[in-house]
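>>> just need the structure, nothing else, for what follows:
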Amino acid sequence: MKLLLEECYENEFNDLEKEKYVFGHEDGQNTILSPYRVLINRYNQYQHEYSDLFYNNLDIPVFWYVYPQGLDGMIMYHSDKKANIYFKEPVVKRNVHKVEWLDNDFNYKTDYYDLYGLKFFTEYYDQNMDLLMTSFYTDDNKEILTIHHQNEAFLVNKNNKTNVFYSYREFVQYVESFMKG
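This next block holds a predicted model:
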């Protein structure tokens, strides 16, 4: 089985067998396993079937509402736009791919939904739209992995303990260790 690795870290894997890996970007929609998906599947409570999330089923605060707009959608509260909703293909089905949360038109975080209709990860941004942190979630919405992009630290949270990895390769080796056994 091939493992999908982030293409931005490809240079860390030059010495490994290329036939074991595929390089690309995890966006929650891939059917090939990434280290993130392997980790999340390990700690999910249930086995899930492919099932997209219809935009009307998004978990939002009381009195907020979802609203389709053209090929995408939005979340509103009174007259304030709180989020942009982007649908996956085909967009006519209105299944959620990602939600960009707004604060006075500033996109401070984006939630990505996976092939199972679950929130898979959230990216957090600074005022310049630089990626600060990415958090991955289990099916009961527990944060299991946090990536701090500026210092390239990978924090795996399990059983009230945190394992810290200081390179993507170290993190991948950790995930591969429990894939084997």
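>>> CA only for contacts and neighbour counts going forward, please
OK.
>>> buried ones in stretch 44-61?
44, 52-53, 55, 58 (16 or more other CA atoms under 10 Å).
>>> which of those residues sit farthest apart?
Across those, no pair lies farther apart than 44 and 55, at 22.8 Å, counting by CA to CA.
>>> of all the buried residues of stretch 44-61, which comes closest to residue 165?
Nearest to residue 165 among those is residue 44, at 21.4 Å by CA to CA.
>>> contacting residues for that closest one?
Residue 44 makes contact with 138-140 under the criterion CA atoms under 8 Å, 6 or more residues apart in numbering.
>>> for ChimeraX, write the selection for the buried entries among those.
Listed next is the ChimeraX selection for buried residues among the contacts of residue 44, using 16+ other CA under 10 Å:
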select :138,139
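>>> between the contacts of residue 44, which is nearest residue 90?
Of the contacts of residue 44, the one sitting nearest to residue 90 (CA to CA) turns out to be residue 139, at 24.7 Å.
>>> tell me, how many residues neighbour the residue lying closest to residue 155 once chain neighbours are set aside?
Once flanking residues are discounted, residue 155 sits nearest to residue 164: 4.6 Å by CA to CA, 6 or more residues apart in numbering. Using other CA atoms under 10 Å, the number of residues around residue 164 comes to 16.
>>> and this one, so I can compare the two:
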Amino acid sequence: MLNLFERNDQKTRDLLYSLKQAGFERPTVFLEDDGWLPPECESPFAYFAKQEKSGRPRYFNEIKVPRFWEIIGDNRQASIGFYGQTKAKIVYAAPKEKRWIKEVKWLDPAGRTRLIDHYDQYGHRFAQSVCDEAQKPIVKTYFDAKQHEVLVQNFVTDDLILNQGEQILTFKNLTEFMLYYLAKRKFSIEQIFINSLSYPLFVLLKLPQTGNDVLFWQEDFQGNVPGNMEMILNGSVPRLKKIVVQDAKAYQTAMQLSNNSPYFENLGFIYEKKRENGQRKQIFILTNSDQLEQIKTLSAQLPEFEFHIAAITEMSQKLMDLGHQANISLYPNIAPKELAKLWQQADFYLDINHHQELMQAVRQAFENEMLTVGFENTVHDRHFIAPENIYAPEQVEQMVQKLRRAASDRAYLATLLKAQKKQAEVGSVAMYQTVLGG
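Down below sits the predicted model:
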């Protein structure tokens, strides 16, 4: 039993969490390693490099630079400079507000990225990429804990070179390398879950053809069934028995395009539920902007509510002036403990801040079973907000009425929360076990 996933993105992590909640505990392997894999997961690159899983993320100003060079950063990005010339750009890991280093992109005199140092969640430089003039990575080298080269992946020729001490092994492509790795690890492969039609599928095609594999499809359909998926539908991948489409609309499209193929199933994600909604008249807003749509109208017309507005940096005078209103509390430079308290304390979230969303706030509100409402010109993540809870700015009066009724009518609030879960296409343990045979 094995999960063979391609990349470490949010949908893959959501799938991994859903599978665990449904009782499908199994080793998880990623074919791409960004250095920030879930701790219980591994990649073939980290395995052969014997990379350490100890330490902490490296902060943006903890890069060693030559004398007189300087590192400048804010909550979005950082750079390394020397007398006005940018020598490197620092890419943050999520959440960006923590200013943890994920990549350092070193620039040539023309300002093009030519070298990328990759840092992991333990603060180690685990890999380095060389880029061509078009700033496209052409070679990536992985290091062990002592910064010795262990593995070189060539994106131009597709080959990989593995240094095993006294033995140097060459693989024609990633598929061949993965097969060697799987043989070394001796995983059970009678059922493999994949979520990509790329290399994970290519690996399946090279394995013994007796299996009970499942493809989790997490993308849309662009007017037709992808060619590699057609292979599955016509029986050319006998190991693979089901295609689980994780978006309801995409599932309907799949059924139409395939004439209701029995291969297709639909499963949403199982999301973490951190608490119940207490129907308290506490509203939370997390922002990095002083532009909060209709905030004065909302706070004036909802005097019975307490508004908590937090920022992880200093607040502008415009925002600080809101603190003069009796039902508004401000939290500039909010500390992590205070922020965690607000997530627990408030039962309503207003997604009304313009510009960047902080710390996946809408998703966090959803996981804390807060009712989220917002405006058309401010909402950040519609996946977790029911369409009927998104208003035009001039419809602020209707938003006010909804919040007031939701805070006084428990049945009405329950209906709104149910619609919110429907929008997020929440799956269940029972559904996973039925579809996957748990």
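>>> before we move on, the earlier item: counterpart of the residue nearest to residue 155 of structure 1 over in structure 2?
Aligning on TM-score structural alignment places residue 164 of structure 1 opposite residue 170 in structure 2.
>>> helix, strand, or coil at residue 396 of structure 2?
Under DSSP: H, G, I helix; E, B strand; the rest coil, residue 396 of structure 2 falls in the helix class.
>>> wait, it touches residue 296, no?
No - the criterion here is CA atoms under 8 Å, and residue 396 of structure 2 misses it with residue 296 at 10.8 Å.
>>> more neighbours, these two?
The residue with more neighbours, out of residue 396 of structure 2 and residue 296, is residue 396; 19 against 12, by other CA under 10 Å.
>>> how close does the more buried one sit to residue 79 of structure 2?
41 Å (CA to CA, to the nearest Å).
>>> circling back to that earlier point, what sits against the match of residue 164 of structure 1?
Contacts for residue 170 of structure 2 (CA under 8 Å, 6+ apart) come out as 159-162.
>>> tell me the SS of the aligned partner of residue 60 of structure 1 in structure 2?
Under the alignment (TM-score structural alignment), residue 60 of structure 1 pairs with residue 65 of structure 2. The three-state label given to residue 65 of structure 2 by three-state DSSP is coil.
>>> in structure 1, which residues correspond to the host helix or strand of residue 252 of structure 2?
Using DSSP states H and E, residue 252 of structure 2 sits within helix 248-257. With TM-score structural alignment applied, helix 248-257 of structure 2 matches no range in structure 1.
>>> any idea which helix or strand comes after that helix?
By DSSP H and E, the next helix or strand past helix 248-257 of structure 2 is strand 264-266.
>>> elements contacting that following strand?
Strand 264-266 of structure 2 sits against strand 240-245, helix 248-257, with contacts defined as 3 or more CA pairs under 8 Å, 6 or more residues apart in numbering; DSSP states H and E.
>>> just name the most buried of these.
For those, average neighbour numbers computed from mean count of other CA atoms under 10 Å are highest in strand 240-245, which has a mean of 22.
>>> now do that strand: which elements does it pack against?
Under the contact criterion of 3+ CA pairs under 8 Å, 6+ apart, strand 240-245 of structure 2 touches strand 213-217, strand 264-266.
>>> tell me the angle the first one makes with helix 248-257.
I take that to be strand 213-217 of structure 2. For strand 213-217 of structure 2 against helix 248-257, the angle by axes from the mean of the first three to the mean of the last three CA atoms, to 10 degrees is 110 degrees.
>>> how about strand 213-217 of structure 2, aligned to which bit of structure 1?
Alignment note (TM-score structural alignment): strand 213-217 of structure 2 is unmatched in structure 1.
>>> angle of that strand against strand 240-245?
Per the same axes, to 10 degrees, the angle that strand 213-217 of structure 2 makes with strand 240-245 is 20 degrees.
>>> residue range for the next helix or strand after strand 213-217 of structure 2 in structure 1?
Next helix or strand after strand 213-217 of structure 2 toward the C-terminus (DSSP H and E): helix 227-233. Mapped onto structure 1 using TM-score structural alignment, helix 227-233 of structure 2 spans no residues at all.
>>> surely residue 88 of structure 1 touches residue 97?
Yes - using CA under 8 Å, residue 88 of structure 1 is in contact with residue 97, at 5.0 Å.
>>> what's the closest of the buried residues of stretch 44-61 of structure 1 to residue 66 of structure 1?
Looking across the buried residues of stretch 44-61 of structure 1 and measuring by CA to CA, the closest to residue 66 of structure 1 is residue 55, at 7.3 Å.
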